[in-house]
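> next one to model:
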Amino acid sequence: MRLKVSHRTEYNYDQPIRYGLQRVRLWPASGPAQTMLTWTLQIEGAREEVRFLDQFGNDTRLLSIDGEPHTISILAEGEVETNEVAGISGPHRGFAPLWLFQHETPLTAPGEAIRDLAAGVGDGGEVERLHRLMGLIRERVAYVPGTTDTGTTAEQALTKGTGVCQDHAHVFAACARLLGFPARYVSGYLMMNDRVEQVATHAWAEANVPGLGWVGFDAANGVSPDQRYVRVAVGRDYREAMPISGILIGQAQERLAVHITVEQ
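Presented below is the predicted three-dimensional model:
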């Protein structure tokens, strides 16, 4: 399937900026699940200082901001050919060793609720257990936007019983690690069946299964990623794979607007 993606992020400030840095992960890589056909990254109001692959293999740009620009615009767009691989993205690659993905992070640290959920998965084959875990998370954490934020932990979301795709991915990664699987967070895009315009990127989780490599599980939708998915960045949690992050020095007030379209 050939997907066309447009992702515009715009920051508006009420006064000049003393200094700011932004880290941008918005460049998808080719792999077993997808081939990047065309892609551009247009930046206005900021300077690209350096481009590098981070420890997880994500294409990363470091932008600097200072002075008069009151609007920073970042537009990522292009076309990606996706393949049907049953959610399998292949063997582990990147600079980070596989064992690193078995370690918890502040957002995925297990508490009593996470441990109880993992214990309820039961026995069976490796892939079977992971699908069962995905189903349990979908039952326990209802998709309700606005009930969590980027600082909500997996334990908090599971206890609350509501969240969004980011929370589903965090709960899955936390439980999968308790079950003995290296697990990671994936950020990217999903072509919706009922709309083209979207207000946020998508997220899901992957577990590393012996003999298969990384296998994806989208608990928010109850499926393994198919041809509607475009993967962009990975990390142990949202903070390590988020599309844009940064710091701002000064008193300027920031207003953010995001516009995304994904279509065939």
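> when you work out contacts or count neighbours from here on, use the C-alpha atoms and nothing else.
OK.
> secondary structure element holding the residue at minimal distance from the centre of the chain?
In the chain, the centroid-proximal residue (Cα atoms, centre = their mean) is residue 187; its distance is 2.0 Å. Assigned by DSSP states H and E, residue 187 belongs to strand 183-190.
> farthest residue from the center of this structure?
residue 68 (32.0 Å).
> quick one: contacts for the residue nearest to that residue when sequence neighbours are not counted?
Using Cα to Cα, 6 or more residues apart in numbering and skipping the chain neighbours, the partner closest in space to residue 68 is residue 16 (4.8 Å). Contact analysis of residue 16 by Cα atoms under 8 Å, 6 or more residues apart in numbering lists 66-70, 252.
> could you measure from residue 16 over to residue 183?
Distance of residue 16 to residue 183, computed by Cα to Cα, to the nearest Å: 42 Å.
> again, but for residue 215
Counting by Cα to Cα, the gap from residue 215 to residue 183 is 9 Å.
> which residue of these two possesses the greater neighbour count?
residue 183 (33 against 22; other Cα atoms under 10 Å).
> list the contacts of that one.
Counting by Cα under 8 Å, 6+ apart, residue 183 has contacts 101-102, 173-174, 176-177, 205-208, 236.
> the residue lying closest to residue 153 once chain neighbours are set aside: neighbour count?
Closest residue in space to residue 153, ignoring its immediate chain neighbours: residue 107 at 4.4 Å, by Cα to Cα, 6+ apart. For residue 107, the neighbour count with other Cα under 10 Å is 21.
> name the SS class of residue 200, please.
coil (DSSP: H, G, I helix; E, B strand; the rest coil).
> what's the neighbour count on the closest residue to residue 184 other than its chain neighbours?
Excluding its sequence neighbours, the residue lying closest to residue 184 (Cα to Cα, 6+ apart) is residue 236, at 4.6 Å. Using other Cα under 10 Å, residue 236 has 26 other residues around it.
> likewise residue 210?
Other residues within reach of residue 210, judged by other Cα under 10 Å, total 11.
> please give the structure of this sequence too, so both can be compared:
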Amino acid sequence: MKLRVRHVSRYVFDAPVKRLAQSHRLWPAETQGQSVIQWSVETENAVTGSGFRDGAGDWTQTVTVKGPVSEFTVTAEGLVETSDTSGVLRGHRERVPASAYLTGTRITGLTAELRMAAEAALEGMDAASPLDRAHALARYVSDHVVFAPNRTEPATTAAEALEGGEGVCQDHTHVLIALAHAADIPARYVTGYMLSTEDSQGAEASHAWAELHVHGLGWVGFDAANRCCPNEYYIRLGSGYDASDAAPIRGIVDGATQETLDVSVAVTDSARQSQSQRQQ
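Alright, predicted model coming up:
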């Protein structure tokens, strides 16, 4: 499948700032499951700084803008060819050992309740395969956290989301990471895009899911919000310990001000789009 993406992030400041600096992880990974045909990241009036591939195999680029800056827009767009690998991440070159992703954060930190939830999810599965155990954790999250927009905040922890029983893809991912850690399974937060279908959840902006390191397979993606493993409808951008660490855009501004962020993401099937254009 060939997916076309247009991702626009527009920052508006209530007063001009002296300087703005950002780091971008907006370039899709090159793996056996996806290949970049064309991709660009446009940053108006910005100076491009250093770029590097981090230990997790993700490309990071820095940009700065000298003020006064009242508005700033970042546009990432392009065409990516994808295929279904049943969620298994293959051909992604990285240097960080999987064991590094047993580390929790403030958001994914374990509590007694999360540990009990992991035990409940894996009850009677001592002899099950590592993959079956990972699927059981993902099912538990899907069953106990209902997809409900605007009920949680960016700072909502995994424990809070599980207790509240509702949230968005970010919350599903944080809870699954925490439960995996409780079961001694390395897990990480993944950002990317998803082509919406009638039944999909959480594709109004950039999407998120978890990757669990399964013995014998390596990293395997689990989208608990949609009860599936990532397939050809997904584009992987990058990863981290939690949503903040994996954010596609991170930045600082020089000058005290209030910031408004407007994000729009459009993901389309290039083949269907071309067919529709020919029929018009």
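> got a quick PyMOL command for the buried subset of the contacts of residue 16 of the first structure?
Here is the PyMOL command that selects the buried residues among these (16 or more other Cα atoms under 10 Å):
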select buried, resi 66+70
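> could I get the full set of helices for the stretch 1-150 of the second structure?
For the stretch 1-150 of the second structure, the helices defined by DSSP state H, counting those that start in this stretch cover 112-121, 130-144.
> by contact count, what packs against the shortest one?
To tie it back to what came earlier, the one meant is helix 112-121 of the second structure. Helices and strands touching helix 112-121 of the second structure, by 3 or more Cα pairs under 8 Å, 6 or more residues apart in numbering; DSSP states H and E, are helix 130-144, helix 158-164, helix 169-182.
> and among those, the most buried is which?
Burial of these is given as mean neighbour count (mean count of other Cα atoms under 10 Å); helix 169-182 ranks first at a mean of 29.
> hmm, who's touching it?
102-104, 107-110, 114-115, 117-118, 134, 137-138, 141-142, 145, 147, 156-159, 161-162, 186-189, 201-202, 207-210, 212, 223-225, 242-243.
> swap in stretch 51-66 of the second structure?
Among residues not part of stretch 51-66 of the second structure, those counted as contacts by Cα under 8 Å, 6+ apart are 18-27, 29, 45-50, 92-96, 237-239.
> stretch 257-264 of the second structure now?
6-17, 204-205.
> could you rerun that using 7 Å?
7-15, 205 (Cα atoms under 7 Å, 6 or more residues apart in numbering).
> any idea which of these is closest to residue 38 of the second structure?
Of all the contacts of stretch 257-264 of the second structure, residue 38 of the second structure sits closest to residue 7, with 14.1 Å by Cα to Cα.
> give the contact list for that closest one.
75-77, 264-266.
> using ChimeraX, define a selection of the buried residues within these.
The buried subset of those, as determined by 16+ other Cα under 10 Å, is captured in ChimeraX by this line:
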select :75,76,77,265,266
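> in strands only, show me the contacts of residue 7 of the second structure.
When these are checked against strands (DSSP state E), the matches are 75-77, 264-266.
> with distance to residue 275 of the second structure added, can I get these in CSV?
Conversion of those to CSV gives the following (distance: Cα to Cα, whole Å):
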residue, distance to residue 275 of the second structure
75, 26
76, 24
77, 20
264, 24
265, 22
266, 18
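> out of those, which comes closest to residue 195 of the second structure?
Taking Cα to Cα as the measure, residue 195 of the second structure lies nearest residue 266 of these, at 8.4 Å.
> got the contact list for the closest one?
So residue 266 of the second structure contacts 5-7 (Cα under 7 Å, 6+ apart).
> which of the residues you listed still touch in the first structure?
Retained in the first structure (both residues aligned by TM-score structural alignment, their matches' Cα atoms under 7 Å) from the contacts of residue 266 of the second structure: 5-7.
> output those as JSON lines; include the columns distance to residue 172 of the second structure.
Converted to JSON lines, these look like this (distance: Cα to Cα, whole Å):
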{"residue": "5", "distance to residue 172 of the second structure": "24"}
{"residue": "6", "distance to residue 172 of the second structure": "25"}
{"residue": "7", "distance to residue 172 of the second structure": "23"}
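> just checking, which of the residues you listed belong to strands?
Applying DSSP E to those, the entries found in strands are 5-7.
> so is the equivalent of residue 217 of the first structure over in the second structure in a helix, a strand, or just coil?
Correspondence of residue 217 of the first structure to the second structure, assessed by TM-score structural alignment: residue 222. Recorded secondary structure, residue 222 of the second structure: strand (three-state DSSP).
> so who does the nearest residue to residue 222 of the second structure once chain neighbours are set aside touch?
What sits nearest to residue 222 of the second structure in space, not counting adjacent residues and going by Cα to Cα, 6+ apart, is residue 229, at 4.6 Å. Going by Cα under 7 Å, 6+ apart, residue 229 of the second structure touches 86-87, 221-223.
> now, among these, which is nearest to residue 167 of the second structure?
Set against residue 167 of the second structure, the nearest of the contacts of residue 229 of the second structure by Cα to Cα is residue 223 (13.5 Å).
> how many neighbours does that closest one have?
For residue 223 of the second structure, using other Cα under 10 Å, the count is 25.
> that one touches residue 210, doesn't it?
Yes - between residue 223 of the second structure and residue 210 there is a contact at 6.4 Å, judged by Cα atoms under 7 Å.
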